[in-house]
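**Q** can't give you the sequence, but here's the structure:
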């Protein structure tokens, strides 16, 4: 079995992608293979990707989202048992306004849940809500 390097903002920037190929996998191929469980499995795939990273700070996390082509992630509000993030930008807007398929942000939510646990040492679950009017996504992390 081949050993792979952990993902970081330094080495992820060397990957080149338009995102279109990734979207084809996410919205066509994976749902075909995974069936109705695709959203749940994408969430856990996101968590798995996070476990393979070396990110340690919120700034690293925001930069990683940019490099992955997931959009601009910003922490909006932090409460005792809840953290609210805003995911926006050109990439998110393009995903939300296209007409080919229904979009979700389960992969990003799973990744974020695991990264919050890595950064804070507390367990969180993330839920996303699409705001088509603003072409953005609000991701709420709830402490478990």
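**A** It's in. Predicted, not measured: the structure shown is a model, and the values here were computed from it.

**Q** rest of the way, CA atoms for contacts and neighbours
**A** Fine.

**Q** And the closest residue to residue 137 other than its chain neighbours, how far from residue 96?
**A** Nearest residue to residue 137 in three dimensions, chain neighbours excluded: residue 130, at 4.5 Å (Cα to Cα, 6 or more residues apart in numbering). Relative to residue 96, residue 130 is positioned 8 Å away (Cα to Cα, to the nearest Å).

**Q** Could you check how many residues crowd around residue 31?
**A** 16 (other Cα atoms under 10 Å).

**Q** Presented hereafter is structure B, for comparison with structure A:
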């Protein structure tokens, strides 16, 4: 089984530790996990694992978008905390046409609602986990753990 984790702009402090956490959880569930990230997010994730303890497979988000095809992954997990991240998630979701989880979070609850609406209006069948969060990764972690438990 293969999972693709999407990371966009690393503006929110919660995204990087949650990306490492998500990759670890997915690997333990038996997924061969790939993180597709923009250059800044990729650097932050790499710095977060200096000894390569988690053996993270990190690829370029834009390049992956140009190459990915339906059937390449069994699970899509997207970190959605900006409108661009929602657009990337929806695009990958439509191309891959696979199980998907959108972790929607922002400090502004109105924006959380807007991002959820963007995903829903796309016709996505993704499991949407939405929470108000920015600095504290715990609410995101709780939602991710619940969503992954449903996959087991």
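**A** In hand now; what should we look at? Given the structure is predicted, the values throughout are model-derived calculations rather than measurements.

**Q** Any idea what the TM-score comes out to?
**A** Here the TM-score for the pair of chains, by TM-score structural alignment, normalised by the length of the first structure, is 0.25; 72 aligned residues with a Cα RMSD of 5.7 Å.

**Q** that older thread, neighbour count winner among residue 130 and residue 96 of the first structure?
**A** The neighbour comparison of residue 130 of the first structure against residue 96 (other Cα under 10 Å) goes to residue 96, with 21 against 16.

**Q** can I assume the more buried one sits in a strand?
**A** No - under DSSP: H, G, I helix; E, B strand; the rest coil, residue 96 of the first structure falls outside any strand and is assigned helix.

**Q** re earlier: what about the residue nearest to residue 137 of the first structure, which helix or strand?
**A** strand 124-131 (DSSP states H and E).

**Q** got it, and residue 21 of the second structure?
**A** Secondary structure from DSSP H and E places residue 21 of the second structure in helix 15-28.

**Q** what's the spacing between that helix and its chain's center?
**A** Averaging C-alpha positions (Cα atoms, centre = their mean, to the nearest Å) puts helix 15-28 of the second structure 9 Å from its chain's average.

**Q** buried residues in stretch 74-89 of the first structure?
**A** 74, 82-89 (16 or more other Cα atoms under 10 Å).

**Q** Stretch 128-141 of the first structure now?
**A** For stretch 128-141 of the first structure, using 16+ other Cα under 10 Å, the buried residues are 128, 130, 135-141.

**Q** returning to that earlier point: which neighbours do residue 130 and residue 96 of the first structure have in common?
**A** residue 136 (Cα atoms under 8 Å, 6 or more residues apart in numbering).

**Q** Show me the strands in the first structure, by range?
**A** Taking DSSP state E as the test, the strands found in the first structure are 72-78, 82-88, 124-131, 136-143.

**Q** Now do stretch 51-59 of the first structure: distance from first to last residue.
**A** 17 Å.

**Q** just checking, residue 132 of the second structure touches residue 111?
**A** No - assessed by Cα atoms under 8 Å, residue 132 of the second structure is found out of contact with residue 111, at 9.2 Å.

**Q** Work out the gap between the longest strand seen in the second structure and the centre of the chain.
**A** Longest strand of the second structure, by residue count under DSSP E: strand 99-106. On the basis of Cα atoms, centre = their mean, strand 99-106 of the second structure is displaced by 6 Å from the centre of the chain it belongs to.

**Q** Determine the set of other helices and strands touching the helix or strand that that strand is followed by.
**A** Next helix or strand after strand 99-106 of the second structure toward the C-terminus (DSSP H and E): helix 109-121. Contact here means 3 or more Cα pairs under 8 Å, 6 or more residues apart in numbering; DSSP states H and E; on that basis helix 109-121 of the second structure packs against helix 83-96, strand 99-106, strand 127-132.
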